[in-house]
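**Student:** the following block contains a protein sequence and its predicted model.
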Amino acid sequence: MIKSKMLLSGAAAMSLVSLSACVTDPNTGERTFSRTAAGGALGGTLGYLLGDLIGGSTAARIIGAGIGGTAGAVIGDQFDDQIRELDEATAGTGVDVEEIGDQDAILVRMPDITFATGSAAIGGNFQSILNDVASSLQRYPNSLIDVYGFTDTTGSPSTNQALSNRRAQAVADYLASRGVSRARMATQGFGEQTEYLRVQTADGVNEPLNRRVEIKITPISQDDVRAAQN
């Protein structure tokens, strides 16, 4: 098995916190990134995050993606740099950038209602966000990427499952078009089953705003590469 990080424990689940927080220095008024100020557990989304990478064995994916010499001996500082840069690049866009476990992975959660109802088309505003994510993934090539797709409850469960698959695939394809190796990416749709936010509509129905994608970035170290090759 490729390192314990790839399968998060229950204890790691307790440390899932939002990294989209900033703090304001009361003396200078300057806003800065602060991990200690970040809050908000992922709650109901834990189930699909607390597991192995999708799309086959982790070892096979590492080898298939060609991750080798690019992987560092220690993940630490690179992880901190990437998560900070992603947080800064997406500030004010509605994107949440979160740490999973103790430097186990980075979750980039796109805003709800990212897509039109029934559509997997990537809009212009969404493209600019993905451009920033793609740039980060190119700067930090020693990681594997899982793209998750979701839908609201409009339509049948089977239709929504297929739609969520297409949304995840559309995002992966877009990232690939911006230079990110498709071999690093795997996709999975969750349909309407893993909702993130509900609002009350005019007729009193609690409707999930769930037309979104999430991108999980799992860093790979030299130890992971060696384990995959053995």
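**Tutor:** Thanks, I have it.
**Student:** drop to CA atoms for contacts and neighbour counts, all remaining ones
**Tutor:** Will do.
**Student:** what segments of this protein are helices?
**Tutor:** Counting by DSSP state H, the chain has helices at residues 10-13, 46-49, 58-65, 76-89, 124-139, 157-177, 222-229.
**Student:** what is the fourth one packed up against?
**Tutor:** This points to helix 76-89. strand 96-100, helix 124-139 (3 or more Cα pairs under 8 Å, 6 or more residues apart in numbering; DSSP states H and E).
**Student:** residues in contact with the last one?
**Tutor:** Right, helix 124-139. Under the contact criterion Cα atoms under 8 Å, 6 or more residues apart in numbering, helix 124-139 has outside partners 82, 85-86, 89-90, 93, 114, 143, 174-175, 178-180.
**Student:** that one to helix 76-89, inter-axis angle?
**Tutor:** With axes from the mean of the first three to the mean of the last three Cα atoms, to 10 degrees defining the directions, helix 124-139 sits at 160 degrees from helix 76-89.
**Student:** next, the buried residues of helix 124-139.
**Tutor:** For helix 124-139, burial by neighbour count (16 or more other Cα atoms under 10 Å) applies to Phe126, Ile129, Leu130, Asn131, Asp132, Val133, Ala134, Ser136, Leu137.
**Student:** may I ask which two of those residues are separated the most?
**Tutor:** Greatest spatial distance in those: Phe126 and Leu137, 16.6 Å, computed using Cα to Cα.
**Student:** about what we covered before: which among the contacts of helix 124-139 count as buried?
**Tutor:** Buried members of the contacts of helix 124-139, scored by 16+ other Cα under 10 Å, are Gln82, Glu85, Leu86, Thr90, Thr114, Ser143, Tyr174, Leu175, Arg178, Val180.
**Student:** now do the closest residue to Gln82 other than its chain neighbours against Glu214, distance only.
**Tutor:** Distances taken as Cα to Cα, 6 or more residues apart in numbering place Ser136 nearest to Gln82, at 6.9 Å, with adjacent residues excluded. As judged by Cα to Cα, to the nearest Å, Ser136 and Glu214 stand 15 Å apart.
**Student:** let's bring in a second model and compare:
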Amino acid sequence: MKTSRFFLAGISAVALLGTSACVTDPNTGERKVSRTVLGGAGGAIAGGLLGGVIGGKTGRIIGAAAGAAGGGYVGYRMDQQIKELREQTAGSGVDVTEVDGGEAILVNLPDGVTFATGSYTINQTFRNTLDRVAENLTQYPNSLIDVYGYTDSTGSDSFNQRLSEQRAQAVADYLTSRGVATSRIRWQGFGEDTRYAVGDNNTAEGRALNRRVEIKIVPFDQSDVNAAQQAQGN
């Protein structure tokens, strides 16, 4: 029997760190450390809301399910989506990994090619890559999508917080403009919050890793829809 994803939010961060620090490449079967889960700044945990989604799943699943296919969404299909995302973004600098113990997909959009320094306007040269990501998301409609924005520690806290929000919103708006249902998408900026740092802010390389936008894809299936409807009814 499949363990419901609703219980993931209650699992401790330490336990999830043990299962998510190493991920399995669905194309090769190789186990490797995910740079989107472990960072140089004290092994911080990244990926926005580990084991959860913005605003909780119950209402969002019900809303998203109305426009989704409604069929099963486990195992092979999720592996297939990861494989296709990697193929569609190859050579762009985008990193695609499993997170939340294999229950979600994280698409890491790199600094520099996605936005110019200090800007939240998506670079024209990167829009073709985002078009392919949007096409993939519409092809696999049974999922919730969170978009997270992060910065490094350079500059004021308020500026970095606002910039992270603007960048996350810019990516979310772009995806919806390319046909991804708005009911599936939420966005949030985390600024320079060190809890989500994946690099050392004392080095140029670490700061570059911390300046990023992540798209988290959380698949759901019919059992999740049923559980959400039951929870809402209660």
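**Tutor:** Great, that's in hand. Remember, predicted model here, so these are calculated numbers, not experimental data.
**Student:** TM between them?
**Tutor:** The TM-score (TM-score structural alignment, normalised by the length of the first structure) is 0.82; 216 aligned residues with a Cα RMSD of 2.7 Å.
**Student:** need the helices of the first structure in JSON lines (columns: distance to Arg109 of the first structure).
**Tutor:** As requested, these are exported to JSON lines (distance: least, Cα to Cα, whole Å):
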{"stretch": "helix 10-13", "distance to Arg109 of the first structure": "17"}
{"stretch": "helix 46-49", "distance to Arg109 of the first structure": "12"}
{"stretch": "helix 58-65", "distance to Arg109 of the first structure": "22"}
{"stretch": "helix 76-89", "distance to Arg109 of the first structure": "11"}
{"stretch": "helix 124-139", "distance to Arg109 of the first structure": "11"}
{"stretch": "helix 157-177", "distance to Arg109 of the first structure": "12"}
{"stretch": "helix 222-229", "distance to Arg109 of the first structure": "26"}
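**Student:** could you identify which of those helices is most buried?
**Tutor:** Per-stretch averages of neighbours, counted by mean count of other Cα atoms under 10 Å, single out helix 157-177 among the helices of the first structure, with a mean of 20.
**Student:** what distance do you get for Ala105 of the first structure to Asp146 of the first structure?
**Tutor:** Ala105 of the first structure is 10 Å from Asp146 of the first structure, by Cα to Cα.
**Student:** okay, and the common contacts of these two?
**Tutor:** Lys216, Ile217.
**Student:** okay, the two: which has more neighbours?
**Tutor:** Ranked by neighbour count (other Cα atoms under 10 Å), Ala105 of the first structure and Asp146 place Ala105 first, with 24 against 20.
**Student:** now do the same contact list for that one.
**Tutor:** Glu99, Lys216, Ile217, Thr218, Pro219.
**Student:** buried subset of those residues?
**Tutor:** Buried among the contacts of Ala105 of the first structure (16+ other Cα under 10 Å): Glu99, Lys216, Ile217, Thr218, Pro219.
**Student:** which ones are touching the first one?
**Tutor:** With contacts taken as Cα under 8 Å, 6+ apart, Glu99 of the first structure has the following neighbours: Leu16, Val17, Ser18, Leu19, Ile83, Ala105, Ile106, Leu107.
**Student:** so how far is Asp132 of the first structure from the fourth one?
**Tutor:** In this structure, Leu19 of the first structure and Asp132 of the first structure are separated by 17 Å, where distance is defined by Cα to Cα.
**Student:** looking at the helices of the first structure, which is nearest to Ile2 of the first structure?
**Tutor:** Nearest of these (Cα to Cα): helix 222-229, 5.9 Å.
**Student:** re the thing from before, format the buried residues of helix 124-139 of the first structure as JSON lines; extra columns: distance to Ser57 of the first structure.
**Tutor:** Output for the buried residues of helix 124-139 of the first structure, formatted as JSON lines (distance: Cα to Cα, whole Å):
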{"residue": "Phe126", "distance to Ser57 of the first structure": "31"}
{"residue": "Ile129", "distance to Ser57 of the first structure": "29"}
{"residue": "Leu130", "distance to Ser57 of the first structure": "26"}
{"residue": "Asn131", "distance to Ser57 of the first structure": "28"}
{"residue": "Asp132", "distance to Ser57 of the first structure": "28"}
{"residue": "Val133", "distance to Ser57 of the first structure": "25"}
{"residue": "Ala134", "distance to Ser57 of the first structure": "24"}
{"residue": "Ser136", "distance to Ser57 of the first structure": "25"}
{"residue": "Leu137", "distance to Ser57 of the first structure": "21"}
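**Student:** looking at those residues, which is nearest Ala65 of the first structure?
**Tutor:** Leu137 (13.2 Å).
**Student:** burial count for Glu30 of the second structure?
**Tutor:** Neighbours around Glu30 of the second structure, by other Cα under 10 Å: 10.
**Student:** list the contacts for Leu209 of the first structure?
**Tutor:** Taking Cα under 8 Å, 6+ apart as the test, what Leu209 of the first structure contacts is Asp112, Ile113, Asp152, Glu195, Tyr196, Leu197, Arg198, Val199.
**Student:** which one of those has the most neighbours?
**Tutor:** Asp152 (26 neighbours).
**Student:** how much space between that residue and Phe115 of the first structure?
**Tutor:** Taking Cα to Cα, one finds Asp152 of the first structure at 10 Å from Phe115 of the first structure.
**Student:** overlap of the contact sets of these two?
**Tutor:** Arg211.
**Student:** quick revisit: out of the contacts of Leu209 of the first structure, which is nearest to Ser57 of the first structure?
**Tutor:** Glu195 (26.9 Å).
**Student:** hang on, that closest one packs against Arg212?
**Tutor:** No - using Cα atoms under 8 Å, Glu195 of the first structure makes no contact with Arg212, being 9.8 Å away.
**Student:** between the two, what contacts are shared?
**Tutor:** Common neighbours of Glu195 of the first structure and Arg212 (Cα under 8 Å, 6+ apart) are Phe150.
**Student:** out of the helices and strands packed on helix 76-89 of the first structure, the one nearest Glu207 of the first structure is which?
**Tutor:** strand 96-100 (20.9 Å).
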